[in-house]
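Asks: starting from these lines, generate the structure:
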Amino acid sequence: MEKKYIFFDIDGTLISHTIRDYISESTILALKKLKENGHFISLATGRAVYLTKEIAKKTGVKSLVCEGGHGIIVDGELKSYEPIDMNIAINILKRCDELGLAWAVSISDNEELVTKNERMNQIISNAKFMRKILVKPDYDYSNETCIRRIIIENNEELYNQIEEIKKIGFMHYAGSLFAFIEPDDKYRGIKKLVEMQGGHEDDIIVFGDGINDLKMFENAKTSVAMGNAIDALKEIATHITEDSDSDGIYNACVRLGLID
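Replies: Coordinates of the predicted model:
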């Protein structure tokens, strides 16, 4: 079989959708067989670079598309990263200030967040969100050269008044207290990584389960939705497999003729 370029979402796809951080033995075996058969395998995630290291080590996968398609890692080394467009980010934060929405920003590849609003610190603390937050009353985001993601307090009515949010891509809620605004075009990074490897776009296969997988499913020639995937993803997938907890990845790879 010709070499394929296979990309796996992490949460709910590669990792169990019911057991935290659990990867089934059949999934590990599938990854091993795919590599033995000469296929290129990679992860495709919205996670920050630093949050991919443990899963990369656990799976033995050294190439990743991360940061919602804006980061590319090859052989464990970050080869490419594009932050959020600064003009868009600054406009969003200005509108948040005008509307009285508390916010925080991630400016480095770590768990640290920066805000000038004590209320955002309290919101994140109440949510038991495992991030370190620095409150700087005089913080001026216009002096930054890189903003990776924006977190704002939950107020959907006011969100709709910030048009620039749509220009970044993905907004998802963390419980009921706040929301992330971050890139969501994984396929952008997938296409770039395949080109770097000298591959062809027609040989891309993607696996996923959630809303931030929609763009890669819309663009990839072959797409596999997990049994636990959202309906919108299943509707556009070329294949549907079992749940992540029920040998879904292994079975799909067999049915696609990628492994025996």
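
Asks: from now on I want contacts and neighbour counts done on CA atoms only, so please keep to that.
Replies: Will do.

Asks: what are the boundaries of the helices in this protein?
Replies: 25-36, 53-59, 86-99, 118-126, 156-159, 165-168, 186-196, 214-219, 231-236, 248-255 (DSSP state H).

Asks: mind listing what the residue most central in space within the chain touches?
Replies: Nearest residue to the geometric centre of the chain (CA atoms, centre = their mean): residue 46, 1.2 Å. Contacts for residue 46 (CA atoms under 8 Å, 6 or more residues apart in numbering) come out as 66, 67, 68, 69, 183, 184, 186, 212.

Asks: surely the third one meets residue 185?
Replies: Same thing as residue 68. Yes - using CA atoms under 8 Å, residue 68 is in contact with residue 185, at 5.6 Å.

Asks: identify the contacts common to these two.
Replies: What both residue 68 and residue 185 touch, as defined by CA under 8 Å, 6+ apart, is an empty set.

Asks: picking up where we left off before, now the helices of the chain in CSV, with mean neighbour count and distance to residue 1?
Replies: Output for the helices of the chain, formatted as CSV (neighbours: other CA atoms under 10 Å; distance: least, CA to CA, whole Å):
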stretch, mean neighbour count, distance to residue 1
helix 25-36, 17, 11
helix 53-59, 13, 23
helix 86-99, 16, 44
helix 118-126, 16, 49
helix 156-159, 13, 48
helix 165-168, 16, 38
helix 186-196, 21, 18
helix 214-219, 19, 22
helix 231-236, 17, 25
helix 248-255, 20, 13
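
Asks: next, the structure of the following sequence, for comparison with the previous one:
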Amino acid sequence: MAYRAIALDLDGTLTNHDKEVTPITRQALMRAQKDGAHIILASGRPTYGIAPIADHLEIDKYNGYVLSYNGGKIVNWQTKEELYSNNLPNNVIPILYNYAKEKGYALLGYADKEIITEMPDDKYVKEESRINKMEIRKVDNLLESLESNPTKLLMTGDASLMIKAEEELAEIVGNRMDVFRSAPFFIELVPKGIDKAQSLNRLLELIGLSTNDMIAFGDGYNDLSMLKLAGVGVAMANAVPEVRAEADFITKSNEEDGVAFAIEKFCYEADM
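Replies: Presented below is the predicted three-dimensional model:
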């Protein structure tokens, strides 16, 4: 194997529009794992939202890893051991809550296998539910219902509004946490310094690999750092322009088995 670590964003990258891994892409990843590659699923999703794909790809049998919450948690999927975790500062959570209330934006968190929010009918909250296959639970007060020491909150709204909200929140709390869009309508609210690249660096060191041993795939703003980190950073054809501009290679889209196409090109043709 030319690359012993394969880091994959999920939505818009590994999965198609139905949020499924196609048989062709699964076959390519199973082959790579059998040939010694570690699959690393790196997503903004909560851990529970990544689990079905991790199990579908059988990464527990091949020393695979899950980086959830944009790298806020790292889990060894074989042992289920949590290798790393970071949390939002408690003093910023009321600020985020009050900002969302004032602006009328939906804010959501996670509790075990559920998404919790005061705005369950928001169309973007429903999209987060669909993506993660998690039920939505309406709560009267999100602050009182959040899990203790949350790793991430998510704010949602129309794309044009979220650009402004991202800027405003960065001004208000940017010295204490990170604020960025993972999709035009999603703002990730995470601990300071947490992104996919930093967590991948931690993981690679733990498993004795270098960044040159890794190929990474992504399509969104939150994938930029890991594509720059990897020995080869691959953007999907459907990636946002900023990601395509920074990638080492642009593969086919997530609807055309772009992950499988690039794995064949870089992991196998390079060995021939």
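
Asks: picking that back up, separation between the aligned partner of the residue nearest to the centre of structure 1 in structure 2 and residue 11 of structure 2?
Replies: The alignment partner of residue 46 of structure 1 in structure 2, by TM-score structural alignment, is residue 44. For residue 44 of structure 2, the distance to residue 11 of structure 2 equals 9 Å [CA to CA, to the nearest Å].

Asks: what of residue 211 of structure 2?
Replies: 23 Å.

Asks: is it correct that residue 173 of structure 2 is in contact with residue 92?
Replies: Yes - contact criterion CA under 8 Å: residue 173 of structure 2 and residue 92 qualify, at 7.0 Å.

Asks: quick one: contacts for the aligned partner of residue 206 of structure 1 in structure 2?
Replies: Under the alignment by TM-score structural alignment, residue 206 of structure 1 pairs with residue 216 in structure 2. Counting by CA under 8 Å, 6+ apart, residue 216 of structure 2 touches 6, 7, 8, 226, 227, 230, 232, 233, 234.

Asks: for the counterpart of the fourth one in structure 1, which non-adjacent residue is closest in space?
Replies: Going back to what we said before, that points to residue 226 of structure 2. Residue correspondence to structure 1 (TM-score structural alignment): residue 226 of structure 2 is matched to residue 216. Distances taken as CA to CA, 6 or more residues apart in numbering place residue 187 nearest to residue 216 of structure 1, at 4.5 Å, with adjacent residues excluded.

Asks: now do the alignment partner in structure 2 of that neighbour against residue 20 of structure 2, distance only.
Replies: Using TM-score structural alignment, the partner of residue 187 of structure 1 in structure 2 is residue 197. Going from residue 197 of structure 2 to residue 20 of structure 2 by CA to CA gives 25 Å.

Asks: tell me the contacts of residue 109 of structure 1?
Replies: So residue 109 of structure 1 contacts 48, 49, 50 (CA under 8 Å, 6+ apart).

Asks: list only those of these flagged as buried.
Replies: 48, 49 (16 or more other CA atoms under 10 Å).

Asks: out of the contacts of residue 109 of structure 1, which comes closest to residue 75 of structure 1?
Replies: residue 49 (13.4 Å; CA to CA).

Asks: just confirm that closest one contacts residue 74, I think it does.
Replies: No - in this structure, residue 49 of structure 1 is not within contact of residue 74 by CA under 8 Å, at 12.0 Å.

Asks: ends of stretch 97-109 of structure 2, how far apart?
Replies: OK, stretch 97-109 of structure 2 end separation, CA to CA: 11 Å.

Asks: actually stretch 232-243 of structure 2, not the one I wrote
Replies: 13 Å.

Asks: again, but for stretch 207-227 of structure 1
Replies: 11 Å.

Asks: in it, which residues are buried?
Replies: Buried, per 16+ other CA under 10 Å, within stretch 207-227 of structure 1: 207-210, 212-214, 216-217, 220, 222-227.

Asks: quick one: contacts of it?
Replies: So stretch 207-227 of structure 1 is contacted by 6-10, 12-13, 46, 170, 184-187, 201-206, 228-230, 232-234, 236-244, 248-249, 252 (CA under 8 Å, 6+ apart).
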